[in-house]
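Peer 1: My questions are about this predicted structure, shown below with the sequence.
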Amino acid sequence: MKRGKSKKSIKTTRLNTKENEKQAKLTSELTETEATELVQESTEKRVEVAHEMSDLETVLREIKDFRHENAETLKDIRDEIKRANGRIDEAERRIGGAEERVQCIEGTLSELIKTAEKTGRETNRPRKPS
């Protein structure tokens, strides 16, 4: 009986070995296929990420250009405001000078009117015979 069992055990071992080899071969093929698919997916993802990065770089470059243009525009506006302030200061200085001259003229006219009134009274008054 021992011999029968050992033959059966050898046959079972051989069958198990053949099945294991088939399973190993199938697993190897699946692994290669999966590996190929993973590599393709990885490559596609890298390409997608690279494309997104280039898009981000473009956006960043556009933002940088936009900020630079705004900075230049702001500088131009500040320069225009400084020039306008300079013209306003000059106009205020001239207006102040003109106001002083007007006040002087008003004062002089007032004195002339008083003098004319005084002189007119004296000329309109009958003269005392001397």
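Peer 2: Arrived safely, thanks for sending.
Peer 1: alpha carbons only for contacts and neighbour counts from here, please
Peer 2: Fine.
Peer 1: any chance you could map the helices in this protein?
Peer 2: 2-124 (DSSP state H).
Peer 1: Report the central residue of it.
Peer 2: Arg67 (4.8 Å; CA atoms, centre = their mean).
Peer 1: Next up, a structure to set beside the first:
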Amino acid sequence: MNKSFLIMLLLWQLGFSQEKLAPTIYKHGHNGMELIMKSNSGTTIISTFNSKMAIKDEVAEKVYDAFKKNEIVNGQPLTIIINQATIFGTCHIKKKGTLTAVNFYYEKVEWESGLVEVYRGTIRH
């Protein structure tokens, strides 16, 4: 009796201990200009779309850092890693004169807690 109870307890624990959270879908995120940087060569505006409010400022700074280092390819996927999460998205760069607009579109956020949020609203580029 004691052995069968321990085996059942062990199997129950194994069944639930490795449970991975299913992705959560979100349709509404924050859209807006997060960072405006001026230099001698012009002005760069970093905007985020479909972003999560808690991390939008930190992500905008990381996008700007990647832009300064020429790590962004227009229209290609970009992964941003911050303390609380890993963000997957796409950057679109538009230039007009000395003004450069870098638009980062969130597609998926993998939080440190294991929660995964995927954007499924209407994406406009």
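Peer 2: Yep, that arrived. It should be emphasised that the depicted structure is a prediction, and the values quoted were computed from it without experimental measurement.
Peer 1: List the TM-score for the superposed pair.
Peer 2: Scored against TM-score structural alignment, normalised by the length of the second structure, the superposed chains reach a TM-score of 0.23; 41 aligned residues with a CA RMSD of 4.0 Å.
Peer 1: circling back: what's the spacing between the residue nearest to the centre of the first structure and Leu60 of the first structure?
Peer 2: Distance, Arg67 of the first structure to Leu60 of the first structure, using CA to CA, to the nearest Å: 10 Å.
Peer 1: related to what we said a few turns ago, what's the distance between the residue nearest to the centre of the first structure and Lys11 of the first structure?
Peer 2: Computed as CA to CA, the Arg67 of the first structure to Lys11 of the first structure distance reads 81 Å.
Peer 1: same thing with Glu44 of the first structure?
Peer 2: From Glu44 of the first structure over to Lys11 of the first structure (counting by CA to CA), the distance is 49 Å.
Peer 1: Looks to me like Glu58 of the second structure is in a helix.
Peer 2: Yes - using DSSP: H, G, I helix; E, B strand; the rest coil, the assignment for Glu58 of the second structure is a helix.
Peer 1: quick one, helices of the second structure?
Peer 2: Counting by DSSP H, the second structure has helices at residues 2-17, 56-68.
Peer 1: taking the ones you listed together, which one is wrapped up most tightly?
Peer 2: Mean neighbour count (mean count of other CA atoms under 10 Å) peaks for helix 56-68 among the helices of the second structure, with a mean of 18.
Peer 1: Run through the neighbouring helices and strands of it.
Peer 2: Helices and strands touching helix 56-68 of the second structure, by 3 or more CA pairs under 8 Å, 6 or more residues apart in numbering; DSSP states H and E, are strand 30-39, strand 42-51, strand 77-81.
Peer 1: Any chance of TSV for these, columns mean neighbour count and distance to Leu11 of the second structure?
Peer 2: Formatted as TSV, these follow (neighbours: other CA atoms under 10 Å; distance: least, CA to CA, whole Å):
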stretch	mean neighbour count	distance to Leu11 of the second structure
strand 30-39	13	43
strand 42-51	21	40
strand 77-81	17	36
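Peer 1: For Ala101 of the second structure, find the nearest of the ones you listed.
Peer 2: Nearest to Ala101 of the second structure, of all these, is strand 42-51, at 4.8 Å by CA to CA.
Peer 1: Other residues contacting the closest one?
Peer 2: When contacts are defined by CA atoms under 8 Å, 6 or more residues apart in numbering, strand 42-51 of the second structure is touched by residues 27-38, 56, 60, 63-64, 98-107, 119.
Peer 1: Fine, thanks again, bye for now.
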